[in-house]
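[1] need the 3D shape of this:
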Amino acid sequence: MNRKINESSLTDILPENLRSDPDIIAATKAIDLGFLELTDEVNNIMILPNVNNASNAVLDHLAYYFHVDFYDVDMNVETKRKLINESVYLHQIKGTPLAVETLIQTLFSEGEVVEWFDYGDTPYRFRVLTSNRSVTTDKAEEFIRALDSVKNRRSTLDKVVLLQVEQMDIYWAGFVHQGSKEEYR
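    So this is what the prediction gives:
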């Protein structure tokens, strides 16, 4: 028999000898009333599952509560929700290239970290590459401000490279010329 927690009663789990005692029955009914009120309130305290339904003002408070260091109240609502949903995970991986890549995915939607050994620079330097057309200088500056809260202290950002990708039709052609040279005397 499967029941939801708000459909069960404490009297259901009492042993047979206690089910007939009027004091025990009265006590279990009183506990059941308080327990039902508590189960109704559980939905109000589930914070992270309800972030996608929260209002803009609530998101601002949640960002403070979850220590989203690079949060800005002027961001759009979807970015705010992404940052709050990822805040616990970002705090767990803080100081790693994965944290920087997660931040890139959140703010730019696409991009990657290229570390110093991939392009032959001095140690502890890195670049960020993105080809997202919507990335502007303002968005790159917002990313640089946010970067200090997730990267490790010794690493330094060289630059944010905005790659321009164009859709082009390329046509190519070729020909084969075959012949021989003959001499007659």
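[2] only C-alpha atoms for contact and neighbour calcs from this point on.
    Fine.
[3] how near is the closest residue to residue 115 other than its chain neighbours to residue 16?
    Nearest residue to residue 115 in three dimensions, chain neighbours excluded: residue 126, at 4.3 Å (CA to CA, 6 or more residues apart in numbering). Computed with CA to CA, to the nearest Å, the distance linking residue 126 and residue 16 is 70 Å.
[4] what do you get for residue 83?
    From residue 83 over to residue 16 (counting by CA to CA), the distance is 53 Å.
[5] and the longest helix anywhere in the chain, what does it pack against?
    As assigned by DSSP state H, the longest helix anywhere in the chain is helix 22-45. The contact analysis (3 or more CA pairs under 8 Å, 6 or more residues apart in numbering; DSSP states H and E) places helix 22-45 against helix 16-19.
[6] let's see this one next to it:
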Amino acid sequence: MNKLKNLQLTQLLPASIAADTTVKNISLSVETILQKVAGQTAAVLLLPHLDELPEAIIDELAWQYHVDTYSADFAVEVKRQLIRQSIAWHHKKGTPAAVTDMLSTIYSSAQLEEFWEYGGEPYHFRVTVGEDRTDYAQIIDDAIRVVKLSKNARSWLDGIKFRRNITGTIYLGSAMSKNKKVELFAHTELATNSLYIGGVIMRNRRQQLPVAGDMGR
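    All right, here's what the predicted structure looks like:
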């Protein structure tokens, strides 16, 4: 099979005219032109070569393909992904799948939850993001803008929830203690022991004795 880049028309000429000089010259001229066109075809096939195109052309392609969620402030990798998926997104724009797909260009782990999955109000939804970077306010603003442009008019975004898995070692300790409670109450019973009482009877006697002077009289 002859390919356009190495096509040789002279080999395709029927025997009845192959020997004609004028036909040969025309065939050679056409071969040269077709081979030159084949060599430049790669420049026309833009989508297969998105990763090779400079950012200036990427910005122009975003306008050509009507990428609604496009922003010149996006990283060039995000721009390429938006353009690559723009045609498919236009077919399903306004659906949950479109919101998820478009948001995944910013947050690869983004998941959409309908209101009945988390107890929200009808026609509401929210987005859960896993381990993607969230330390730039611009990225969060871009994500909200992408959601608003890709959702349908009657649906409302409740918010973007970021889920983080934290790993680490938790040490637990315990101690045993024993308490003894002693309660003291006043004792009101009367004592029943015996009471011994003793007494002494004393007898006093008064006697007057004469002094010595009185005895010699």
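[7] tally of neighbours for the residue nearest to residue 115 of structure 1?
    Using other CA atoms under 10 Å, residue 126 of structure 1 has 22 other residues around it.
[8] next one: residue 62 of structure 2
    Neighbours of residue 62 of structure 2 using other CA under 10 Å come to 21.
[9] tell me the contacts of it?
    Each residue near residue 62 of structure 2 by CA atoms under 8 Å, 6 or more residues apart in numbering is listed here: 70, 79, 83.
[10] what about it, which helix or strand?
    Residue 62 of structure 2 is part of helix 55-64 when elements are defined by DSSP states H and E.
[11] cool, residue 101 of structure 2 as well?
    helix 96-103.
[12] what's the mean gap between that helix and the aligned bit of structure 1?
    Compared with structure 1 after fitting, helix 96-103 of structure 2 deviates on average by 1.2 Å (mean CA distance after the TM-score superposition for structure 1).
[13] in a helix, residue 71 of structure 2, correct?
    No - using DSSP: H, G, I helix; E, B strand; the rest coil, the secondary structure at residue 71 of structure 2 is coil, not a helix.
[14] mind listing what it touches?
    residue 79.
[15] on that earlier part again, can you flag the buried ones in the contacts of residue 62 of structure 2?
    70, 79, 83 (16 or more other CA atoms under 10 Å).
[16] what range in structure 1 matches the helix holding residue 62 of structure 2?
    On the basis of TM-score structural alignment, helix 55-64 of structure 2 is assigned to residues 56-65 in structure 1.
[17] average offset of the matching stretch relative to structure 2?
    Once fitted to structure 2, stretch 56-65 of structure 1 is off its aligned match by 1.4 Å on average (mean CA distance after the TM-score superposition for structure 1).
[18] so how far is residue 57 of structure 1 from residue 73 of structure 1?
    Applying CA to CA, the value for residue 73 of structure 1 to residue 57 of structure 1 is 9 Å.
[19] for residue 96 of structure 1, same thing?
    Residue 96 of structure 1 is 31 Å from residue 57 of structure 1, by CA to CA.
[20] these two: which is more packed in?
    In terms of neighbours (other CA under 10 Å), residue 96 is the more surrounded of residue 96 of structure 1 and residue 57; the figures are 14 against 9.
[21] OK, contacts around the spatially closest residue to that one that is not a sequence neighbour?
    Leaving out its chain neighbours, the residue that sits closest to residue 96 of structure 1 by CA to CA, 6+ apart is residue 151, at 6.2 Å. Taking CA under 8 Å, 6+ apart as the criterion, residue 151 of structure 1 is in contact with 94-97, 99-100.
[22] compare those residues with structure 2 and list the overlap.
    Using both residues aligned by TM-score structural alignment, their matches' CA atoms under 8 Å as the contact test, the members of the contacts of residue 151 of structure 1 still in contact in structure 2 are 94-97, 99-100.
[23] about what we covered before: now the buried ones among the contacts of residue 62 of structure 2 in a markdown table, with distance to residue 4 of structure 2?
    Rendered in a markdown table, the data for those read as follows (distance: CA to CA, whole Å):
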| residue | distance to residue 4 of structure 2 |
| --- | --- |
| 70 | 36 |
| 79 | 32 |
| 83 | 29 |
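[24] in the one helix or strand residue 88 of structure 2 maps to, which residues are buried?
    Per DSSP H and E: residue 88 of structure 2 is located in helix 76-92. Within helix 76-92 of structure 2, the residues that count as buried by 16+ other CA under 10 Å are 76, 78-86, 89.
[25] what does it contact?
    With CA under 8 Å, 6+ apart as the criterion, helix 76-92 of structure 2 contacts 47, 50-51, 55, 58-59, 61-62, 65-67, 69-71, 98, 102, 105-106.
[26] narrow those to those that are buried.
    47, 50, 55, 58-59, 61-62, 67, 69-71, 98, 102, 105-106.
[27] give the contact list for the residue lying closest to residue 124 of structure 2 once chain neighbours are set aside.
    Distances taken as CA to CA, 6+ apart place residue 156 nearest to residue 124 of structure 2, at 4.7 Å, with adjacent residues excluded. Residue 156 of structure 2 sits next to 123-125 when contact means CA under 8 Å, 6+ apart.
[28] what residue of structure 1 matches up with residue 156 of structure 2?
    Match for residue 156 of structure 2 (TM-score structural alignment): residue 156.
[29] any idea how far residue 66 of structure 1 lies from residue 52 of structure 1?
    As judged by CA to CA, residue 66 of structure 1 and residue 52 of structure 1 stand 15 Å apart.
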